[in-house]
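Chemist: sequence-free structure coming up:
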């Protein structure tokens, strides 16, 4: 932060001191990206012009008063793309090669030789065609998978997805996919998008991966779909409530692999987030528009057409 401190007066605070720290502040770095303290401190933010969130998702921040204001919001778009794409590929390989089953057999000291699947030629529908979804599509194509996207607008000839189907019609298309990957931001349009109807329309024996946001998937309906079909496995990194409560049936539902909202966390990610903010802050201080400006009405950074 020395580079920023050379050009601006900085105050460091926790949530309890945010109201006082915001008085007279022009910009805010929200390093604790899950914090909802900005809403409570909003009456003190009269001179605020820019908020940078050290996360890709901004759903925790976009309360109505901020959305209606002139304050510019930017996010950490691009920092997590490759790490999350690798996590998705790892999850798909773990299912195809039955690595979770091998682990269970090891714990039981059982030697059980069996055949596994090749991922080459398998199909993946990626729900969410932003930068994370695109990097995931490129990586899955690199191992020979057939990939399609699901976004706001249906279209053909997309450079990464080939065909993109409309998210509003996703139930009509999930039956094509061996793997359905949820990589969308949480917005009013995507909340509950993977509903009981969508899950019921999935391919028998299919695999759901969620690295987007928990509330995009109806967790109760997912448990039913895993127990009764057609969904066979689920790799879940995000949940409706985090940490996942001990009483959640997801912990013990067969076929579920749980990770602690860590798909984007890699060695060096905090340093990358800090460098990104410093670069953006120096642009802003110099009077240039910052990068990764969020459309506050839509809840994400507009990029490639149909990027939601």
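Modeler: Structure's in. What do you need? Predicted, not measured: the structure shown is a model, and the values here were computed from it. Residues are numbered from 1 along each chain as shown.
Chemist: From here on, just use CA atoms for contacts and neighbour counts.
Modeler: Will do.
Chemist: Pretty sure residue 27 sits against residue 46.
Modeler: No - here residue 27 lies out of contact with residue 46, judged by Cα atoms under 8 Å, at a distance of 11.1 Å.
Chemist: Which one of those two is surrounded by more residues?
Modeler: Shown here are residue 27 and residue 46; by other Cα atoms under 10 Å, residue 27 has more neighbours (21 against 13).
Chemist: What separation is there between the more buried one and residue 59?
Modeler: Between residue 27 and residue 59 the computed distance is 19 Å (Cα to Cα, to the nearest Å).
Chemist: Same check on residue 49?
Modeler: Between residue 49 and residue 59 the computed distance is 19 Å (Cα to Cα).
Chemist: Of those two, which one has the most company?
Modeler: Taking other Cα under 10 Å, residue 49 and residue 59 do not tie; residue 59 has more neighbours (18 against 15).
Chemist: ok, second structure coming up, stack it against the first:
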């Protein structure tokens, strides 16, 4: 048991403790642990820092959290730490909202340009030393629909608009005067709005309402020339339905950074489809991102020690930070 002047912080980090924790170590007892040791490390801990944000160990170790008051996760998505025990507790949950906005928006623009300018085929032809002239598509004037109107979705909207695209949003609340999207349609209107989009970008948080929302009906509703880009959560998509839609040419292509099973299995057809771009959950991971994640936790730790309101407090029922609490 530790006194009030020496709080105990458990850091779930696997076998690689994060750099930059020295300042926190000077004012707290810090316990670094992997999944197997999490339950023991939670006993008597005041704070849990889920640095390994892909870990699914927190629900199974929750019974050992006997004095926990705050959990911080080093990601924007909080689905690994949202479960009944967390929802029903008084423990405050915060995330790393804001760290990944710009890198992910650049990734999305890069995927749009890669499709429009046929870069993947150019690289394949270059490997074959083949000179094959083709015409490419314009990006300016194309319609991108972004599902997810939080900070990352807004950064994507601003980036695509800067490239000359027309952007609309799909969000929880409909509005016609949004500063980044202009028009935001309600999530209930997704299927009716999909036919008008040239690019569909999924960046919504994973909730019971959004899980599997991109299924056979959604892909059938898209125009045959549309491209689908997922930088949100793999579970937003029914993978088998996406593969079937690509094989049937119901949509023209997909850029996928997240998957319902990670790493993506080697036998997945997605690896070998010429109209699919696969990246290993890295769209937001620009150089220096790990240090920024620790800095964000440290900033919140200072607020917590001072008894001040924390940044990026998640609504545990919604599964994300409400815009009004940004």
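Modeler: That came in fine, so what should we check first? Since we're looking at a predicted model, the values are computed, not measured.
Chemist: TM-score for these two?
Modeler: Superposed pair, TM-score by TM-score structural alignment, normalised by the length of structure 1: 0.96. Supporting alignment: 306 aligned residues with a Cα RMSD of 1.3 Å.
Chemist: Chain neighbours aside, what residue packs nearest to the residue in structure 2 that residue 30 of structure 1 lines up against?
Modeler: Aligned by TM-score structural alignment, residue 30 of structure 1 pairs with residue 50 of structure 2. In this structure, residue 50 of structure 2 finds its nearest non-sequential neighbour in residue 73, 4.6 Å apart by Cα to Cα, 6 or more residues apart in numbering.
Chemist: looking at the alignment, what does that neighbour pair up with in structure 1?
Modeler: Aligned partner of residue 73 of structure 2 by TM-score structural alignment: residue 53.
Chemist: again, but for residue 94 of structure 2
Modeler: Matched by TM-score structural alignment, residue 94 of structure 2 corresponds to residue 74 in structure 1.
Chemist: Now for its match, how many residues are close by?
Modeler: Neighbours of residue 74 of structure 1 (other Cα under 10 Å): 26.
Chemist: Test my guess that it contacts residue 52.
Modeler: Yes - the pair residue 74 of structure 1 / residue 52 is scored as a contact, 4.7 Å apart, by Cα under 8 Å.
Chemist: What sits closest to residue 118 of structure 1 if chain neighbours are left out?
Modeler: Excluding the flanking residues, the one nearest residue 118 of structure 1 by Cα to Cα, 6+ apart is residue 96, at 6.6 Å.
Chemist: Number of residues surrounding the one you found?
Modeler: If we define neighbours as other Cα under 10 Å, then residue 96 of structure 1 has 17 of them.
Chemist: what about the strands in the stretch 151-300 of structure 2?
Modeler: Secondary structure of the stretch 151-300 of structure 2 (DSSP state E, counting those that start in this stretch): strands at 166-171, 175-178, 182-186, 199-202, 227-230, 253-256, 276-278.
Chemist: Can you tell me the closest non-neighbouring residue to residue 207 of structure 2?
Modeler: Computed as Cα to Cα, 6+ apart, the closest residue to residue 207 of structure 2 that is not its neighbour in sequence is residue 319, at 6.5 Å.
Chemist: how about that neighbour, what's its match in structure 1?
Modeler: Looks like residue 319 of structure 2 aligns to residue 299 there (TM-score structural alignment).
Chemist: Distance of that match relative to residue 191 of structure 1?
Modeler: As judged by Cα to Cα, residue 299 of structure 1 and residue 191 of structure 1 stand 12 Å apart.
Chemist: neighbour-wise, which of these two wins?
Modeler: The neighbour comparison of residue 299 of structure 1 against residue 191 (other Cα under 10 Å) goes to residue 299, with 20 against 17.
Chemist: so the more buried one sits right up against residue 185, yeah?
Modeler: Yes - counting by Cα under 8 Å, residue 299 of structure 1 touches residue 185, with 7.4 Å between them.
Chemist: any residues in contact with both of these two?
Modeler: Listed contacts common to residue 299 of structure 1 and residue 185 are residue 59; contacts here mean Cα atoms under 8 Å, 6 or more residues apart in numbering.
Chemist: residues contacting the residue located most distally from the centre of structure 1?
Modeler: Most distant from the centre of structure 1: residue 111, at 37.3 Å, with distances by Cα atoms, centre = their mean. If you count contacts by Cα under 8 Å, 6+ apart, residue 111 of structure 1 has them with residue 105.
Chemist: Give me the most central residue, structure 2.
Modeler: For structure 2, residue 232 is the residue whose C-alpha lies nearest the centre (Cα atoms, centre = their mean; 4.1 Å).
Chemist: hmm, back to that, and the residue nearest to residue 50 of structure 2, how many neighbours?
Modeler: Residue 73 of structure 2, neighbours per other Cα under 10 Å, totals 25.
Chemist: so what corresponds to the residue farthest from the centre of structure 1 in structure 2?
Modeler: Counting by TM-score structural alignment, residue 111 of structure 1 lines up with residue 131 in structure 2.
Chemist: try residue 191 of structure 1
Modeler: The alignment partner of residue 191 of structure 1 in structure 2, by TM-score structural alignment, is residue 211.
Chemist: wait, that match sits on residue 235?
Modeler: Yes - when contacts are counted by Cα under 8 Å, residue 211 of structure 2 is listed as touching residue 235 (5.6 Å).
Chemist: Which residues lie in contact with residue 158 of structure 2 in this structure?
Modeler: residue 180.
Chemist: And the equivalent of it over in structure 1, how far from residue 155 of structure 1?
Modeler: Taking TM-score structural alignment, residue 158 of structure 2 has residue 138 as its aligned residue in structure 1. Counting by Cα to Cα, the separation of residue 138 of structure 1 from residue 155 of structure 1 is 18 Å.
Chemist: Residue 83 of structure 2 corresponds to which position in structure 1?
Modeler: Under the alignment (TM-score structural alignment), residue 83 of structure 2 pairs with residue 63 of structure 1.
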